[in-house]
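In: Here's my sequence, what's the structure:
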Amino acid sequence: MNTTAIEANASDKDVCLVDSASTHTILKDRKYFSSLVFQEANVRTISGSTKLIEGSGKADMVLPGGTKLHIKEGLYSSKSHRNLLSFKDIRQNGYHVETMSEGNIEYISITRECSGKKHTLEKLPELSQGLYYTHISMIEMNAIVNQKGTNYDEFIIWHDRLGHPGSYMMRKIIESSCGHSMKSRQMPQPKLSFCAACSQGKLIIRPSPVKVRNESLGFLERIQGDICGPIHPPCGPFRYFMVLIDASTRWSHVSLLSTRNLAFARLLTQLIRLRAHFPDYPIKKIRLDNAGEFTSQTFNDYCMSMGIDVEHPVAHVHTQNGLAESFIKRLQMIARPLLMRTKLPISCWGHAILHAATHNSHQANKLS
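Out: All right, here's what the predicted structure looks like:
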């Protein structure tokens, strides 16, 4: 039997030759491609090198037995006389290819092992020329429109008008809007791209530039602070602890608090101490969270009189005060193993936090 007779018997399925020597799958119809990039290329055959390839992309197909194949890098050639399926692409889908015979009939079987047992999924018969063939068809979910709806071009027109949304958004728009005839039609699989322009235009070729660049800050130009708590059980009278850290040298200070109301007094005490110990390094900025003790008018008036700018991050955007929050997390990562290792009660967390702060300051001094 030749391929012409086989094609005549096949209705909506295309004949595809299966070749062990082919390095890529070659398809002559665009309907199998979920994404396609047009770029001419040469293909090497026995007779030499010819420019047959018109593009490449992801393709999907289903075999007569229901076996679905997802081709990561298929080649498109409308000039090709036959579709060509590579053994490599079959194996990349997790299947095995074996040559078998029943009587005088030789065929290729596509198998898969499941729970230690081998299951035969497809049997590909042999042609008189020594080649093997099968019939391929489109995956139903890969078809964008059904027979009752309008054609594919109308869907693409609306896809262009709406600004190339994804398949999820297209489904919502079609189901919740009127004025078009695209109701109750099949949509493409969400993971498959149905628009080559979207596949290329939304592809991130270069990594995004770093949003926050390294800042060249001097000592005490910016101090960041935060409060952790309430912590249960309390450590004596203490339920909170406050951290202050310099954005330049990573100098840090930790103090235990019984209530959040004491944070204002402890912060002022530390600011006065820093101004006395380092008169040549004025404090320029303080970045604190939006807690009430840091947003009071008394605190703002004091900072204004000292020439200190107070910065508050946007609500619920914790990354803007990430230095202080990461410092709190580091203290906790040191304190918790200390308590577990020494088998002390959890109520000793305050002593462990202060010990972790001392340990961290020693490490910062070694690195600086």
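In: When you work out contacts or count neighbours from here on, use the C-alpha atoms and nothing else.
Out: Will do.
In: neighbouring contacts of the host helix or strand of Ile108?
Out: In this structure, Ile108 sits in strand 105-114 according to DSSP states H and E. By C-alpha atoms under 8 Å, 6 or more residues apart in numbering, the list of residues contacting strand 105-114 from outside reads 94-101, 118-126, 132.
In: after it comes which helix or strand?
Out: Moving toward the C-terminus from strand 105-114, the next element (DSSP H and E) is strand 117-125.
In: Show the secondary-structure elements that that following strand is packed against.
Out: If contacts are counted by 3 or more C-alpha pairs under 8 Å, 6 or more residues apart in numbering; DSSP states H and E, strand 117-125 sits against strand 105-114, strand 132-136.
In: Looking at those strands, which one is packed in the most?
Out: strand 132-136 (a mean of 22; mean count of other C-alpha atoms under 10 Å).
In: quick check: angle from that strand to strand 105-114?
Out: 60 degrees (axes from the mean of the first three to the mean of the last three C-alpha atoms, to 10 degrees).
In: Quick check: next helix or strand after strand 132-136?
Out: With DSSP H and E, the next secondary element past strand 132-136 is helix 152-161.
In: And this one, please, so the two structures can be compared:
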Amino acid sequence: MDLGAAEALRRAVVRERRAPMVWWFGMALLMGGALYLLIRSHSPPLAGALMILLAGGWFAPVLAIISLTAPKRAKSRPPAPGTGSYAEWKQQARLLGRVLLYYEDIPNLSFDMRRRLKEAREDLRDTLRAHPLRDDLERVCGRIRSKTLPAIKYWLWEEYRVFFEQSCRETEEFLAGTEDPNARMVLIQQAVENSATQMSRFVMPRLLERERIKCMHECSRLTATVVILHGRSIPVGELAAMLVIMWSDFSEPWEPGNVVQRIFADTERERKGRIPDQPAESRDAPAPRPEPAATVAGKIPKETAKAAAAVAAREDLPEDVVIRGGKRYRRVRVRRKVKRRRVRHAGPGFGDILLSFGQWLRYSIRAWMLYR
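Out: Modelled structure (predicted):
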């Protein structure tokens, strides 16, 4: 079985789509050059201005498409804790910042979730401005991946799940009313594609249409594969919408196997009454508080009471307090004031140039009238 046939077909489609674009771009460049040569002999300044306008008209749509393009998806998984170089963690931090900005473009985002995204972005910005070490970058990336991204994914599903549950119920009603296998197959296919497309519009409103249809095709195809392997334990419309939410996270490579396992694990935890993307221990029962130092001292010999009290005090410390050399230190974020760089003697501005030109014109006219 030739596993590269599908990839070769995709490359052929890309070449087929780009060939007319290259042809028309070459023709436009040739016609613009001929027009410039014709006008240049009569008025070189006019020919130069015309070429600038033509170039702006050609490249403006290209720049608009580039600005609307989604961030490039990561090609590899983030480094494991305690590994990775400074450059790798800095690249991860910048990628997470772009993902947070992309999520903030969702128009229906709640106030609390928007505030949470803003706080995470400010935390990342302050860390990058404070000349961070590799451990600092690793910690801030870990906070975003363990707290912010799971929270936004869970909120997106809870916000729009009613819409997709209603859509799945309507699909089941239509399926129950027809016995035609062709109609049933077409209806299921349309339901999956509509769910994926609608969720992509909810989650990624700025996505280009060619990227949106790619997302729809990938999630629909993966939904069909999951149904074949695991059955319809999750309605196909809801499964397609969940896959789109996972697709929207560009900070991780697209790994269908891990994505499907994560969705099934979150769904199983949710059925048991627990919130997905959070540790099961923290949801089942509150974590036991450490015993006071006096209680610990009563259970152990007197010679180790002081050490036990120190251990209990260390366990009762807040998250932002560490002990180094027997002293307590509090981790703080360094906020550096952004000062505008002022350059002296930078020369006159545009307004000063216009004013001086007006004065020159005024006194030239007056001199001509006085000394004619």
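In: Fetch the TM-score of the aligned pair.
Out: In this superposition the chains share a TM-score of 0.18, using TM-score structural alignment, normalised by the length of the first structure; 114 aligned residues with a C-alpha RMSD of 7.1 Å.
In: which helices and strands does the lengthiest strand in the first structure pack with?
Out: Ordering each strand of the first structure by length in residues (DSSP state E) puts strand 48-62 first. Counting contacts by 3+ C-alpha pairs under 8 Å, 6+ apart, strand 48-62 of the first structure is packed against strand 33-45, strand 68-76.
In: mind putting those in TSV, distance to Ile174 of the first structure and mean neighbour count included?
Out: TSV is the format used below for these (distance: least, C-alpha to C-alpha, whole Å; neighbours: other C-alpha atoms under 10 Å):
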stretch	distance to Ile174 of the first structure	mean neighbour count
strand 33-45	21	17
strand 68-76	28	22
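In: Present those as TSV; the columns should include distance to Met304 of the first structure.
Out: Listed next are these as TSV, based on distance: least, C-alpha to C-alpha, whole Å:
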stretch	distance to Met304 of the first structure
strand 33-45	60
strand 68-76	63
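In: of all those, which lies closest to Cys16 of the first structure?
Out: strand 68-76 (12.9 Å; C-alpha to C-alpha).
In: and the angle for that closest one with strand 48-62?
Out: Using the same axes, to 10 degrees: strand 68-76 of the first structure against strand 48-62 is 150 degrees.
In: Can you tell me which helices and strands whichever helix or strand comes after strand 68-76 of the first structure packs against?
Out: The helix or strand immediately downstream of strand 68-76 of the first structure is strand 83-86, counting by DSSP H and E. Other helices and strands packing on strand 83-86 of the first structure, by 3+ C-alpha pairs under 8 Å, 6+ apart, are strand 14-19, strand 26-27.
In: So which elements touch the shortest one?
Out: In this case it means strand 26-27 of the first structure. Going by 3+ C-alpha pairs under 8 Å, 6+ apart, strand 26-27 of the first structure lies up against strand 68-76, strand 83-86.
In: how about the ones you listed, which one is nearest Trp158 of the first structure?
Out: strand 68-76 (26.1 Å).
In: ok and that closest one relative to strand 33-45, angle-wise?
Out: Relative orientation of strand 68-76 of the first structure and strand 33-45, computed by the same axes, to 10 degrees: 60 degrees.
In: re the thing from before, export the helices and strands packed on strand 26-27 of the first structure to JSON lines and tack on distance to Lys58 of the first structure?
Out: Listed next are those as JSON lines, based on distance: least, C-alpha to C-alpha, whole Å:
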{"stretch": "strand 68-76", "distance to Lys58 of the first structure": "5"}
{"stretch": "strand 83-86", "distance to Lys58 of the first structure": "14"}
